[in-house]
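Participant: Here is my input; please provide its structure:
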Amino acid sequence: MEKVIEMKGITKVFPGTTANDNVDFTLLKGETHVLLGENGAGKTTLMNVLYGLYQPEMGQIFIREKEVKITSPNDAIKLGIGMVHQHFMLVHNFTVAQNIVLGMEPRKGLKIDINKAIEDVKEIAKKYGFNINPKDVIEDISVGQQQKVEILKALYRGAEILILDEPTAVLTPQEIEELGQIIDNLKKEGKSVILITHKLKEVMSMSDRVTIIRRGKVTGIVNTKDTSIDELAELMVGRKVQLIVEKKENDLKGEILRVEDLHANDNRNLPALKGVTFQVNGGEILGIAGVDGNGQTELLEVLTGLRKPISGKISIKNKDIFGKTPREIIDSGVGHIPEDRQRRGLILKYSLFENVILGVHHKKPFSKNKIIDYKVVREYAQRIIKEFDVRTPGDEVSASSLSGGNQQKLIVAREISKDPDILIAAQPTRGVDVGAIEFIHKRLVGERDSGKAVLLVSFELDEILALSDRIAVMYDGEIVAILDRKDADEQKLGILMAGGSLNADNKGVNKIE
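Facilitator: The predicted model follows:
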């Protein structure tokens, strides 16, 4: 088959680390090729070299067997390469059509012909099977729809080769299926697709070949049909990985969090929480399942003081925290792994040692007489970076320099190290690799086993089923059912998540108190 890309001997060095060490990579016409590896393995760096964002120290790049120099994304686009980054690059108050044609707007005289732009977008969306409205404003559409806009933007610019960086990290199960269909449509049109991922289920269902990178080096290239999830996990991490969460029977320690008849509005001032009631006990993980957009985000924001509730009751160990500030809530014994690590979890330009004390920076031993003791802070940071295996050259680098998964591990390390009574974990393994998932899952179960309460919110049904002792299902701003884990399965949860109800045969639904 025709080689559309060949990268030979690519080496890329950053201060303190070799991100790519003599890497070879080949993409064939009409194939989906996965770049698989742990967080920080060098996958995104390699693709940033291909897209012209980085210049390699050594190596050659061939496009359709002709050697090229790619010094900027403009060079890559001219060569038919498009890249959809993990964190989207869209103008939020522009429409879908305005974003797609940005910089290549059709014109009528000196004016932009917006009607032609809308028609062009409708045409390209129809061609590739995208269900999207060109007139929708970006900030009003789901993350899955925003991703489609990014893909269409690349196709509009003539991309024959598409690089998708962690494309399923922020998608619901239904949107992941849709993405699979979109990739199939692209391949039928003769396009070639590179997926950067570490989600093994999607690797098996979406790819033709897999190149595995570990710590900057290629450790294997396999045909997907000839491999298995277990083999890929081992090639990726360098050891056998336990993909099943081991949990002993839980030992309940009494109520930690109680939420009663909670009401709150969303950003448009429309009802988002409509009488939410539940409680979480010490020694258990309560999972909240639901399709994105059914009130989970608003619930988390209210519980952590980031959104003001309208009415209801919230208490931690019988202490009222309704409407309190984030600092008051943290001081009441709440740890919070936020769903958006970059907006809510870290200050990206701060160093790692500054980030690890966020929320407790005003307390002893980190602060004395309102002056931060940096010697103590650095020692603490180095200890938890080591304990939680955060891959970094040192604690003084900025949080923005870490890979997404290592940013996540840093947040998990910080929140668990606060020793909270209740840990609120929102999408705790979003965008992290199989080795880090195993580690984070063990730490969450460890919190439960030590008598802490864990409130887990995840769009990954596998994760909810693997970790939870009880499962609450949210639909349209309400908790429609709470099931014991032994009574729950994907089918029951799927029915409830879609707004259906379980009939008399589907036992095991708790009455909501």
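Participant: C-alpha only now, for contacts and for neighbours.
Facilitator: OK.
Participant: which stretches of the stretch 51-200 of the chain form helices?
Facilitator: Secondary structure of the stretch 51-200 of the chain by DSSP state H, counting those that start in this stretch: the helices cover 73-78, 96-101, 114-127, 143-156, 173-188, 200-206.
Participant: can you tell which of those helices is closest to residue 311?
Facilitator: Each of the helices of the stretch 51-200 of the chain has some distance to residue 311 by C-alpha to C-alpha; the shortest is helix 143-156, at 29.3 Å.
Participant: now the angle from the closest one to helix 114-127?
Facilitator: Here the directions of helix 143-156 and helix 114-127 differ by 100 degrees (axes from the mean of the first three to the mean of the last three C-alpha atoms, to 10 degrees).
Participant: quick one: contacts of helix 143-156?
Facilitator: Residues outside helix 143-156 that contact it (C-alpha atoms under 8 Å, 6 or more residues apart in numbering): 82-84, 88-90, 96, 99-101, 124-125, 130, 132, 138, 162, 167, 170-172, 175.
Participant: any idea of the angle it forms with helix 173-188?
Facilitator: 10 degrees.
Participant: Following up with a second sequence; could you model it the same way so I can compare the two?
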Amino acid sequence: MQHITKIFPRIVANDDISFQLRKGEIHALLGENGAGKSTLMSVLFGLYVPDGGRILVKGKEEKISDPHEANRLGIGMVHQHFKLVQVFTALENIVLGVETTRGGVLQMDEAREKVDALSKQYGLLVDLDKKIEDMTVGMQQRVEILKMLYRESEILVFDEPTAVLTPQEIDELIKIIKELAAEGKSIIFISHKLDEIQQVANRCTILRKGKFIATVNVAEATNEQLSEMMVGRKVMLQVEKDEPRVGEVALHVEDLVIKAPGLSERNKVNHVSFDVRKGEIVSIAGIENNGQHEVVMALTGLMPVNSGKISLNGEDITDWSVRKRNYKHISHIPEDRHKHGLILDFDLANNFILQSYFTEKFCNHGFLNSHSIQNYSTELIKQYDIRSAKGPDTIVKSMSGGNQQKAILAREMDRTHDLLIAVQPTRGLDVGAIEYIHKQLVRERDNGKAILLISLELDEVMNVSDRILVMFNGEIVANVFPKDVSERDLGLYMLGSKVGV
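Facilitator: Below you'll find the model as predicted:
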């Protein structure tokens, strides 16, 4: 890609960027949220037409006007937010657009044989007859990879592929990517996670604010050097915090039971009890699908409980509505920013006031106060460095995933709260933004707020927490302090091989 330029209203997303990919290499693309990484790859995949520059594939200049043309040239892409039809099966999604038909009738047997062979070859075992809506995100990602391999792509683009995966799924994915490269596939790996880049990539190209900064050999660069090139300043990769000044109990959960859906006799959350005090950060660690999600949904009012009690500042809130919990000072950074965090077709301004549009600050006699909303939104955008083409008027679905996450963080941290429930708050964020978010969490703690952090990132749990709860199979199996436990010990608790309660 030579001198690629892509301009949107009020923003130059790619400013004269050149990028070269060699056959058989894993080339990382690194940059802050809004640096232009996904835009550059969308140009390569034919989703955007560049305003300047040219693309050469195997030495020949090509005009890539749409994804079909990219596929014809052997270019495939797994997007940060998967492009799958939820009500279709895995197999139907894999062949979509390149179906084999005879006399107008779909011929799926040959496709199934080919997909079966590919899945066995690369260890991408998937239930081909299962609908996408019934799959975990890790399995959905496997479907996306099989889509590329089915089309016999030689250039594979992975856009933030580990942002929604568990540590175990990440290890599996990295192994698969290395196998693909060993077979001669050329791979572009977009990531914010420096440790992953060190683990998987041969070379790394750094972008900053739409401009090319450098291409380096990964083996010759440290995480500190990469992060400084990415952000333009030195970044603290370790969280600095004083000993907590722990106060009264803010959140009290007592004997919480949530049954599994359907006819199952099993409890999804099995008699869970814990406290979070003012002035402390308590993390819940665990492998995905061990009950953490259901605990959060119960605390925020998005899921009913079968039995047990939830109290905030000594007041029973078990049966309170979502609005009452929000109004009574619970802030929630949700796990799924698209499903529970944002209304994607709304602009930024309206997303910022979703829980407070009816208050006097933003509403007069039933009418929204546009001037007040615009001023408030502009201030949040500036304070949290949210990159948006049209400021408060930017439609949220047009923003990068990282900047969507920043928008949620801005809204939830700015609202008055006694308890902040943060689920994967740094998912999809770059090191500069992660540093900023961690500082905000520590600041909230030091201001006497109670913080419940749910994270799949063990280094985040170890770095940020004052106390760690570990969930396995719907139960809390450990209640430990970071200084008393290693990541290996936490891993054993998470796998159910060790109990520390």
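Participant: are any of the contacts of helix 143-156 of the first structure buried, and which?
Facilitator: Among the contacts of helix 143-156 of the first structure, those classed as buried by neighbour count (16 or more other C-alpha atoms under 10 Å) are 82-84, 90, 96, 99-101, 125, 130, 132, 138, 162, 167, 170-172, 175.
Participant: wouldn't residue 318 of the second structure be in contact with residue 312 here?
Facilitator: No - here residue 318 of the second structure does not reach residue 312: they are 9.4 Å apart, not a contact under C-alpha atoms under 8 Å.
Participant: all helices of the stretch 401-513 of the first structure, in order?
Facilitator: 404-417, 434-449, 461-467, 490-497.
Participant: and residue 400 of the second structure, what pairs with it in the first structure?
Facilitator: By TM-score structural alignment, residue 400 of the second structure lines up with residue 403 in the first structure.
Participant: Same question for residue 236 of the second structure.
Facilitator: Checking TM-score structural alignment: residue 236 of the second structure goes with residue 242.
Participant: check contacts around the nearest residue to that match once chain neighbours are set aside.
Facilitator: Spatial nearest neighbour of residue 242 of the first structure, chain neighbours left out: residue 438 (6.8 Å); criterion: C-alpha to C-alpha, 6 or more residues apart in numbering. Going by C-alpha under 8 Å, 6+ apart, residue 438 of the first structure touches 241, 242, 243, 245.
Participant: repeat for residue 255 of the second structure
Facilitator: So residue 255 of the second structure contacts 270, 271, 272, 273, 307, 308, 309 (C-alpha under 8 Å, 6+ apart).
Participant: So among those residues, which ones count as buried?
Facilitator: For these, buried by 16+ other C-alpha under 10 Å: 270, 271, 272, 273, 309.
Participant: Output the residues you listed in TSV, with distance to residue 149 of the second structure and secondary structure appended to each entry.
Facilitator: Below are those laid out as TSV (distance: C-alpha to C-alpha, whole Å; DSSP: H, G, I helix; E, B strand; the rest coil):
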residue	distance to residue 149 of the second structure	secondary structure
270	42	strand
271	45	strand
272	44	strand
273	46	strand
309	50	strand
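Participant: Most widely separated two among those residues?
Facilitator: Maximum distance among those (C-alpha to C-alpha): 13.1 Å, for 270 and 309.
Participant: between these two, what contacts are shared?
Facilitator: 255, 256.
Participant: Residue 183 of the first structure: neighbour count?
Facilitator: 20 (other C-alpha atoms under 10 Å).
Participant: coming back round to it: tell me the most buried of the helices of the stretch 401-513 of the first structure?
Facilitator: Sort the helices of the stretch 401-513 of the first structure by mean neighbour count, taking mean count of other C-alpha atoms under 10 Å, and helix 404-417 sits at the top with a mean of 23.
Participant: Tell me roughly how far that helix lies from the second structure on average.
Facilitator: The superposed helix 404-417 of the first structure is, by mean C-alpha distance after the TM-score superposition for the first structure, a mean 0.9 Å from where its aligned residues fall in the second structure.
Participant: for that helix, packing partners?
Facilitator: The contact analysis (3 or more C-alpha pairs under 8 Å, 6 or more residues apart in numbering; DSSP states H and E) places helix 404-417 of the first structure against strand 334-337, helix 374-387, helix 434-449.
Participant: got the contact list for the shortest one?
Facilitator: Okay, so that is strand 334-337 of the first structure. By C-alpha under 8 Å, 6+ apart, strand 334-337 of the first structure touches 304, 345, 411-412, 415-416, 418-428.
Participant: quick one: the aligned residue in the first structure for residue 434 of the second structure and residue 451 of the first structure, what's the gap?
Facilitator: Alignment note (TM-score structural alignment): residue 434 of the second structure maps to residue 437 of the first structure. Remark: distance between residue 437 of the first structure and residue 451 of the first structure (C-alpha to C-alpha, to the nearest Å) = 22 Å.
Participant: swap in residue 186 of the first structure?
Facilitator: 50 Å.
Participant: Look at those two and report which has more neighbours.
Facilitator: Between residue 186 of the first structure and residue 451, counting by other C-alpha under 10 Å, residue 186 is the more crowded of the two (23 against 19).
Participant: And the more buried one, what's its match in the second structure?
Facilitator: In the second structure, residue 186 of the first structure lands on residue 180 (TM-score structural alignment).
Participant: dump the residue contacts of its match.
Facilitator: Taking C-alpha under 8 Å, 6+ apart, one finds residue 122 in contact with residue 180 of the second structure.
Participant: just residue 151 of the second structure next, same as before
Facilitator: 71, 74, 98.
Participant: Buried by neighbour count, from those: which ones?
Facilitator: Buried, going by 16+ other C-alpha under 10 Å: 71, 74, out of the contacts of residue 151 of the second structure.
Participant: ok, so of the contacts of residue 255 of the second structure, who is nearest residue 497 of the second structure?
Facilitator: Nearest to residue 497 of the second structure among these: residue 270, at 18.1 Å, using C-alpha to C-alpha.
Participant: Can you tell me what that closest one aligns to in the first structure?
Facilitator: Using TM-score structural alignment, residue 270 of the second structure pairs with residue 274 in the first structure.
Participant: Could you verify my assumption that its match touches residue 478?
Facilitator: Yes - between residue 274 of the first structure and residue 478 there is a contact under C-alpha under 8 Å: 5.6 Å.
Participant: now the helix or strand containing residue 268 of the second structure against helix 431-446, angle please.
Facilitator: Assigned by DSSP states H and E, residue 268 of the second structure belongs to strand 267-277. Here the directions of strand 267-277 of the second structure and helix 431-446 differ by 70 degrees (the same axes, to 10 degrees).
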